[in-house]
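**Q** generate coordinates for the sequence data below:
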Amino acid sequence: MSAFSHAMGDSLTMLRRNLLHAKRYPNMTLSIVFMPIFMLLLFVFVFGGAIGAGLAKGDYIDYVTPGIILMTATSGSVVVAVAVAVDKTEGIINRFRTLAISPGSVMTGQVVGSVIQTMLSVALVTGFAVLIGFRPAGGPLGWLGAFGLLTLVALAVTWCSAAFGLIAKGAETASNIALPFQFLPFLGSAIVTPESMPAGMRWFAEYQPFTPIIDTLRGLLMGQPVGGGTALAAVAWCLAIAAGGYLWSRSLFHRRKDA
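**A** Here you go, the predicted structure:
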C-alpha cells in the first residue's frame, strides 16, 4: 500500500469517528443551525425595518441573508475547536501520536467531518431563509460558485480552529478563541453597508477578510455582477487562512508535549 493510500484510509477512519461523535452528541451541530436562524429572524423582523429603511420592501432580507449564510459557514469553527480541545485534554491526541497511523489523518478527519456538518447546516439555513422571504436570483453557475466559496470558507476557518483547539487549555477556552470567526462578518458588509459606518469602522469593514467574501457570495446568490478584484480577494483570503491554519495545526500536532 502506498503512503498516499495509507494516509487516505486513516483519514477516512478518523472522518468516520468524527461523524459518529456528531451523531451521538448533536447539540453542538444543532447550535450551528439555530444561532444563524435566530440572527436571521432578529435582523429581518425586529431590526430590519430600521436598518433597511432606505431599501425597497423585501430588499433587506435579500441583502442580509448572504451574510447570515456566511456566518453559518463560520459557525462550525467553534465545534471543531471544542472537539479537538476535548481530545487533547482527555489524552486522545497523545494516544493517536503513538499509533502507526498517518499523522495528518487525525486533524484531516476532524476538519473534513466539521466541514460536512457545516455545509449541511448551510443548506438548512438557506432553505429556512427562502421560506421566510429570501428570493435569490442567481442561476445554476451562481449557486455552484456560492457553494464552492462557502465550502472554501468553512475549510479555511476549520483548519484555523483545529489549531485553536490544540493550543487551548480546555473546551471552554477553545470555544472562546474561535468566536471571532463567527462575529467578524458583523463588522463587515453582512448586516449593513460599510458606507453607512463611521470612518474608522468603515475602513476596518472595507479591508477585513470577510467583506469581499460576503460581497462575492451576495453577488453570486442574487445574480448580480461581482467585480473580478472582489472575487479574487475573497478566494485569496480563504486560501491564505486555510494554508496558515493547516500548517499551524500540523506543527502543533507534531509536538510531542502539550504546552
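
**Q** C-alpha from now on. contacts and neighbour counts both.
**A** Noted.

**Q** correct me, but residue 82 touches residue 166?
**A** No - taking contacts as C-alpha atoms under 8 Å, residue 82 lies outside contact range of residue 166: 9.5 Å.

**Q** buried residues, whichever strand or helix holds residue 242. List them.
**A** In this structure, residue 242 sits in helix 228-253 according to DSSP states H and E. Buried residues in helix 228-253, defined by neighbour count with 16 or more other C-alpha atoms under 10 Å: 230-231, 233-235, 237-239, 241-246, 248-250, 252-253.

**Q** okay, and the residue nearest to the spatial centre of the chain sits in which element?
**A** The chain has residue 74 as the residue nearest its centroid, 2.2 Å off, counting by C-alpha atoms, centre = their mean. Here residue 74, judged by DSSP H and E, is contained in helix 59-89.

**Q** that helix vs helix 228-253, what angle?
**A** 10 degrees (axes from the mean of the first three to the mean of the last three C-alpha atoms, to 10 degrees).

**Q** same for helix 59-89, what does it pack against?
**A** Other helices and strands packing on helix 59-89, by 3 or more C-alpha pairs under 8 Å, 6 or more residues apart in numbering; DSSP states H and E, are helix 27-41, helix 103-131, helix 140-167, helix 171-183, helix 210-222.

**Q** most packed of those?
**A** Sort these by mean neighbour count, taking mean count of other C-alpha atoms under 10 Å, and helix 210-222 sits at the top with a mean of 26.

**Q** picking up where we left off before, put together a markdown table for the helices and strands packed on helix 59-89, with distance to residue 66 on each row.
**A** Listed next are those as a markdown table, based on distance: least, C-alpha to C-alpha, whole Å:
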| stretch | distance to residue 66 |
| --- | --- |
| helix 27-41 | 10 |
| helix 103-131 | 9 |
| helix 140-167 | 10 |
| helix 171-183 | 14 |
| helix 210-222 | 5 |
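
**Q** who wins for proximity to residue 18 among these?
**A** helix 103-131 (5.9 Å; C-alpha to C-alpha).

**Q** by how many degrees do that closest one and helix 228-253 diverge?
**A** 140 degrees.

**Q** OK, contacts around residue 149?
**A** 213, 217, 235 (C-alpha atoms under 8 Å, 6 or more residues apart in numbering).

**Q** and those, which is closest to residue 162?
**A** Looking across these and measuring by C-alpha to C-alpha, the closest to residue 162 is residue 235, at 20.6 Å.

**Q** one more sequence to fold, the one below, so I can look at both together:
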Amino acid sequence: MTAPHGINPNVPHSARVYDYWLGGKDNFEADRRVAEQVIEAVPGVRESARNNRAFLGRAVRHLTRLGVRQFLDLGTGIPSQGNTHEVAQAEAPESRVVYVDNDPIVMTHARALLTSTAEGRTAYIEADVRDPQSILEHPDVLATLDFTRPVAIMMVAILMHISDDDDPAGLVKAYAQALPKNGYLVVSHLTLDLVSEEMAGRYLKATRHQAMHRTPRTGEQITRYFEGFDLVEPGLVGVSEWQDAPLFPDPATWMYAGVGRKR
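**A** The predicted structure is shown next:
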C-alpha cells in the first residue's frame, strides 16, 4: 500500500490498526507492529474486532428487514468489507446512508471506496461526533436523511473513543432527540466486565500507545445510553452473542453490543 498525500505511514493510527485486525489492506508496517503487539498481549482482541464488524452487519440487516431505510453511521472508520450501506442496500437497494468521521485519513479512504446503488444514496461528511448540531444540521445529512421517518443511528465502537470529559451519554441523548418515534440506536462498546482482572490489566498495559487509546466502560454505564429506548432482544450482551452465534470464536469478550428502539 502506498501512502496517500498527507498521511505518514511511519506513525501508527488506530483506524489502520483496526483495519489490520479486520483483515484489511489499508495499513502500514507501523500499524501492523502495534496490532501484533496487542494481539500477543491480549488474546481475542482480533476476534473481538471481527465479531464487532459482524454485529454491525447483523444489526443493519435486522433493521432493514424491519423496514428501516436510513442510517447515520457515526465514526465509521476506514471503509472495509461489510459497510453499513453495503449490507443495507443488499437488502433494500433504496437505503440511504450518511457516514461521519473527523479523521482526514479515514476521509481519504472513504472518498475512494464509498459508493451507492443507483436507487439509494450514500454521503460522507467530515465532522466531529462530539458536535451533534453540526452533523444533524449539515446540508448533506439533511439532503440524504428524512428525520420524520425511521432512522438508525449507528454508534459502533465509537463511544469508547470519547472521554468522560466530553460526556458521551449527553452526546447520545442529543442524537436520540433528533430521532422520530421508532427510530433506532445501535451501540457497541469496549468493556472489561467480561474478562478476568488479570486479562483486563494486560489489555490496559498493551493499549497505552496513543494509537490504541480507548475508554472501557461497564455494562451499567453503557445501558444508560439507551434511556428512552426499548432494547431489542437479546438486550445488551457480548458482541458475539447478539442474535447469532459468533463468527469468530472469542477467547475473551471485550465488547458489549445492543440495539434500542425509541419509544
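
**Q** let me see the TM-score of these two.
**A** After superposition, the two chains reach a TM-score (TM-score structural alignment, normalised by the length of structure 1) of 0.32; 128 aligned residues with a C-alpha RMSD of 5.5 Å.

**Q** now the helix holding residue 74 of structure 1, how far from the chain's geometric center?
**A** Offset of helix 59-89 of structure 1 from its chain centre (C-alpha atoms, centre = their mean, to the nearest Å): 5 Å.

**Q** same check, this time on stretch 241-253 of structure 1
**A** 16 Å.

**Q** give me the contacts around it.
**A** With C-alpha under 8 Å, 6+ apart, stretch 241-253 of structure 1 has contacts from 103-104, 107, 155-163, 166-167.

**Q** let's go with 10 Å and repeat that
**A** Applying C-alpha atoms under 10 Å, 6 or more residues apart in numbering, the contact partners of stretch 241-253 of structure 1 are 88, 93-94, 96-97, 103-104, 106-108, 111, 152-167, 209, 235-240, 258-259.

**Q** spit out the contact partners of residue 35 of structure 1.
**A** 41, 68, 71, 72, 75, 125.

**Q** picking up where we left off before, tell me which of the helices and strands packed on helix 59-89 of structure 1 sits nearest to residue 17 of structure 1.
**A** It is, among the helices and strands packed on helix 59-89 of structure 1 and with distance given as C-alpha to C-alpha, helix 103-131, at 7.9 Å.

**Q** which elements pack onto the closest one?
**A** Judged by 3 or more C-alpha pairs under 10 Å, 6 or more residues apart in numbering; DSSP states H and E, the packing partners of helix 103-131 of structure 1 are helix 3-24, helix 27-41, helix 59-89, helix 92-98, helix 140-167, helix 228-253.

**Q** what's the closest of those helices to residue 121 of structure 1?
**A** Of those, nearest to residue 121 of structure 1 by C-alpha to C-alpha is helix 27-41, at 5.4 Å.

**Q** right, and the residue nearest to the centre of structure 1 touches residue 213 too?
**A** No - Residue 74 of structure 1 is beyond contact range of residue 213, at 11.8 Å (criterion: C-alpha atoms under 10 Å).

**Q** pick the one among the contacts of residue 35 of structure 1 closest to residue 115 of structure 1.
**A** Nearest to residue 115 of structure 1 among the contacts of residue 35 of structure 1, with distances taken as C-alpha to C-alpha, is residue 75, at 10.3 Å.

**Q** how far away is that closest one from residue 150 of structure 1?
**A** According to C-alpha to C-alpha, to the nearest Å, residue 75 of structure 1 stands 12 Å off from residue 150 of structure 1.

**Q** swap in residue 143 of structure 1?
**A** 10 Å.

**Q** between these two, which contacts overlap?
**A** With C-alpha under 10 Å, 6+ apart, residue 143 of structure 1 and residue 150 have common neighbours residue 217.

**Q** where exactly do the helices run in structure 2?
**A** Taking DSSP state H, the helices of structure 2 run over residues 14-21, 29-41, 45-65, 84-91, 104-113, 132-136, 139-144, 168-178, 197-206, 219-223.

**Q** would JSON lines of those helices with mean neighbour count and distance to residue 184 of structure 2 be doable?
**A** Below are these laid out as JSON lines (neighbours: other C-alpha atoms under 10 Å; distance: least, C-alpha to C-alpha, whole Å):
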{"stretch": "helix 14-21", "mean neighbour count": "22", "distance to residue 184 of structure 2": "25"}
{"stretch": "helix 29-41", "mean neighbour count": "17", "distance to residue 184 of structure 2": "32"}
{"stretch": "helix 45-65", "mean neighbour count": "22", "distance to residue 184 of structure 2": "8"}
{"stretch": "helix 84-91", "mean neighbour count": "22", "distance to residue 184 of structure 2": "14"}
{"stretch": "helix 104-113", "mean neighbour count": "16", "distance to residue 184 of structure 2": "24"}
{"stretch": "helix 132-136", "mean neighbour count": "16", "distance to residue 184 of structure 2": "15"}
{"stretch": "helix 139-144", "mean neighbour count": "15", "distance to residue 184 of structure 2": "17"}
{"stretch": "helix 168-178", "mean neighbour count": "17", "distance to residue 184 of structure 2": "8"}
{"stretch": "helix 197-206", "mean neighbour count": "15", "distance to residue 184 of structure 2": "31"}
{"stretch": "helix 219-223", "mean neighbour count": "17", "distance to residue 184 of structure 2": "15"}
